[in-house]
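**Student:** Test case, fold it:
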Amino acid sequence: AHNLLAALVDAHLFHGNDLHLDPNQISWLRAMDMNDRALRHITLSLDSKKEGARRQGGFIISAASEIMAIVALAKDRKDLRRRLDAVVVGMTREGKPVRARDLAATGGMMALLNEAILPNLVQTTDGTPAFVHAGPFGNIAHGTSSVICQEMGLRLADYVVNECGFAADLGAEKYFDIVMPQSGIVPSAAVLVTTVRSLKNQGEGDLARGLPNLGKHIEILRSFGVPIVAAINRFPDDSESELKRLAAYCAERGLTAALSEGYAKGGPGAKELAEKVVETIEKNPSPGVHALYSFEEPLVDKIEKVAQKIYGADGVKFSELANANLKRFSDWGYGKLPVCVAKTQYSLSDNPKLLGAPSGWTLNVTNASLSAGAGFVVVISGNMMLMPGLPKVSRAASIDVDDSGRITGI
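**Tutor:** Have a look, this model is predicted:
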């Protein structure tokens, strides 16, 4: 569906460009589900002599596609159609937005997404039902499964657990500020998953130095007014003393915590955690969960609030390109949309090497793009790329197939 729209944009240019679409201001890139840095910036239509020949384009990874976000946020097919209609692909030479509906693209995309909008029902090894539906990554998109599967789960079960990608600064913030206001689904509690391993990484090998990172994530979740339970995810090489120190750190901050061994033991390994979550919900029937900002606030103010109150930045530095795009979006009437910050998942800051709970730093906003159909403005920070690249030694090097046809290395 994403690439159909991209093809229709270029077909429109080729066949006369009746909409006066500016080839140099087309914002709709192509998408594919493969890390490939060589496709970030490409030249299109090299063999054409029509308008749009040799224009600059590129690819993003599927998880960053606005269509992915739309599928995840749409409540039903009617809402899906409305959102697809509203996708902005670029602007005219007169500076007006051009939308998917202007290209008569919505019907074809609807047909391609007709079954994709239906959640996939799977089960855990213990037989617990689970929905797997949509994949907008929490570092480059809003980071949670579809609204449709959440609503189905709430109708079918007493408790529904919804994963928010990465951590409180990314998936959780975007849930409270984007998904919750759009869907009306208000969480009863938040489970903050932590590990000795991750905190030692944040402390460059020292658990004590990494603990302030956990403290910041606790602070972030509390700023939304949601009750919290810490899940201490145990790894086989964790020492008892380290696990006790981590539990004590949570207790010192008045946080309920439970050891989680679901990976190793299945349901019984997560029983204590589940009981504490239920107990926390029952003790807090009306917690007053709220978003960080009002949609009425200007886009720049929303970005500054996320940077300072969530990430812990001193301030925000906007590039000329970012400022120009944010002003354009506001002029087009999109200033009341929430913001979706694309930021590294490795640090609370925009620098993946700045670990722990850094202070005295500035968030660098390099660009901004409009996801009008999804209902947010994407804010690019630091060196974030919407098309990742492969490392020097990729996982492909360790994957193979044996003579019996069995895949190995996964």
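**Student:** Every contact and neighbour count from this point should use C-alpha atoms.
**Tutor:** Noted.
**Student:** Not counting its neighbours along the chain, what's nearest residue 259?
**Tutor:** In this structure, residue 259 finds its nearest non-sequential neighbour in residue 232, 4.7 Å apart by CA to CA, 6 or more residues apart in numbering.
**Student:** residues contacting the one you found?
**Tutor:** The neighbours of residue 232, taking CA atoms under 8 Å, 6 or more residues apart in numbering as the test, are 193-196, 243, 246-247, 257-260.
**Student:** run this one through as well so I can compare:
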Amino acid sequence: MNPNWHGTLIRHLLLLITGCLFIGLISGYYGWSLVVGLGLYLGWTLKQLLRLHDWLRNHQPDEAPPDGYGLWGEVFDSIYHLQRRDQRVRGRLQAVIDRVQESTAALKDAVVMLDSHGDLEWWNRAAETLLGLKTPQDSGQPVSNLVRHPRFKEYFDNGNYAEPLEIPSPVNDHLRIQLYITRYGNNEHLMLVRDVTRLHHLEQMRKDFIANVSHELRTPLTVICGYLETLLDNVDDVNPRWKRPLSQMQQQGERMQTLLNDLLLLAKLEATDYPSDNQPVPIDALLRSIKGDAQALSGQRNQTITLDIDTHVALKGSEAELRSAFSNLVFNAVKYTPDGGTIRIRWWADHLGAHLSVQDSGVGIDNKHLPRLTERFYRVDSSRNASTGGTGLGLAIVKHVLLRHHGHLDISSVLGHGSTFTCQFDPVQVIKPRISASVS
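**Tutor:** This is a model prediction of the structure:
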């Protein structure tokens, strides 16, 4: 539109009034000439408005606006130019979208876009291979209706996507897929799915190898330790010089047996996702038993072990597995707390779930070691672990037990001021928390 359209409109009106006055001069009816002229101009303007309104309501996507002349011609021309510019912008945007879709379609990993309710909006070709999605009939369907694995539904509804989820493919049970979910925009979801079958097979081979080797070593080691124990029981009948070597051999044999037992327990924990005996566990009785064992382990070291329990909070799971995890934490606290130190065990529940904390006044751990403490065989101080008989697998066992019970381990420590290990369990594992009571 002409930027000086105000001046053009005024000139048109002046020309109209001048023409009406000229006709009035000839006819002698100035008033009627102005009324008729302005009425005709108003009628023409209303006609152009109706043409514009009709075009706006009924025009096709690429249909040009109607022709016109004068001021309305400039209005229609301006709309036409805006329309052409919008088409060019939409064309560029569509080209970008097409390029993105082509590039994602070439990916071997599946890309799935979900709305805030978890309904399918768009996916690439790999999603059809890995998840069995079909175009276009699956569009708008809830993703949980198409990926029916119970762990996926639980994972998606939980909303905690910090860690990926690995499940069998809904298309082929022999395929293992790993899912990553990210929120974006207005609480929409972007789901990436990767085929990890090869990695899963390699991991399974590693687990099978460790389990088989541990089983094969267990029998000969038991025989060796049995004979060593027999020789030590009758050490007076053999050369006294053999007493020290036999004692060291027995000590290392017991250490090897402990290591094999831990490896076999880890293999068992990794074999399934959930405990087979998922029953209510009375945590109060369990912790009292572990406290008694810890006091026996402490012996004459004058350590103070206190217990603070919410006696009405139970937990669903395997009592044997929970005992293994909790006793690992408590016994570690006893081992690494100096004589006369304090160890506080606390069990409670709140709106976030159930919690067990084991706090000690030991030597503490440098922050750089904390992220790796739950790795197998990772040791902060190898000499300290050797002196206390640790295998480096205790915290790895704790981690796997907690994962199987919908929990995780938080670790905080300050050098010279002790450490706190806290097991956090999701509310789904807690059984009927009521009024709290303390026991020391």
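**Student:** Need the TM-score from the superposition.
**Tutor:** The pair, once superposed, lands on a TM-score of 0.26 when counted by TM-score structural alignment, normalised by the length of structure 1; 176 aligned residues with a CA RMSD of 7.2 Å.
**Student:** just to revisit the earlier point, so which of the contacts of residue 232 of structure 1 sit within helices?
**Tutor:** Within those, membership in helices is found for 196, 243, 246-247, as judged by DSSP state H.
**Student:** between those, which is closest to residue 57 of structure 1?
**Tutor:** Using CA to CA, residue 196 comes nearest to residue 57 of structure 1 of these, at 43.0 Å.
**Student:** my read: the closest one touches residue 241, true?
**Tutor:** No. If you go by CA atoms under 8 Å, residue 196 of structure 1 and residue 241 don't touch, sitting 10.5 Å apart.
**Student:** neighbour count winner among these two?
**Tutor:** Ranked by neighbour count (other CA atoms under 10 Å), residue 196 of structure 1 and residue 241 place residue 196 first, with 23 against 9.
**Student:** sec struct for residue 327 of structure 1, please.
**Tutor:** Of the three states, residue 327 of structure 1 takes helix under DSSP: H, G, I helix; E, B strand; the rest coil.
**Student:** With residue 202 of structure 1 as the reference, measure out to it.
**Tutor:** Separation of residue 327 of structure 1 from residue 202 of structure 1 (CA to CA, to the nearest Å): 37 Å.
**Student:** neighbour count winner among these two?
**Tutor:** Shown here are residue 327 of structure 1 and residue 202; by other CA under 10 Å, residue 202 has more neighbours (25 against 17).
**Student:** Okay, strands next: where are they in structure 2?
**Tutor:** Residue ranges of the strands in structure 2, as given by DSSP state E, are 110-114, 120-123, 165-168, 176-184, 188-195, 279-281, 304-309, 314-317, 342-350, 353-360, 407-414, 418-425, 430-431.
**Student:** By residue count, which strand of structure 1 is the longest?
**Tutor:** strand 362-371.
**Student:** what's the helix or strand that it is followed by packed up against?
**Tutor:** Sequence-wise, the next helix or strand downstream of strand 362-371 of structure 1 (DSSP states H and E) is strand 376-381. On a contact count with 3 or more CA pairs under 8 Å, 6 or more residues apart in numbering; DSSP states H and E, strand 376-381 of structure 1 meets strand 339-342, strand 362-371.
**Student:** ok, now with 10 Å
**Tutor:** helix 66-73, helix 299-305, strand 315-318, helix 320-331, strand 339-342, strand 362-371 (3 or more CA pairs under 10 Å, 6 or more residues apart in numbering; DSSP states H and E).
**Student:** Can you add distance to residue 215 of structure 1 and give the ones you listed back as TSV?
**Tutor:** Formatted as TSV, those follow (distance: least, CA to CA, whole Å):
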stretch	distance to residue 215 of structure 1
helix 66-73	30
helix 299-305	19
strand 315-318	21
helix 320-331	32
strand 339-342	22
strand 362-371	20
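**Student:** Tell me which of the ones you listed lies nearest to residue 90 of structure 1.
**Tutor:** Residue 90 of structure 1 lies closest, by CA to CA, to one member of these: strand 362-371, at 9.6 Å.
**Student:** now the closest one against helix 320-331, angle please.
**Tutor:** Relative orientation of strand 362-371 of structure 1 versus helix 320-331 (axes from the mean of the first three to the mean of the last three CA atoms, to 10 degrees): 40 degrees.
**Student:** Cheers, nothing more for now.
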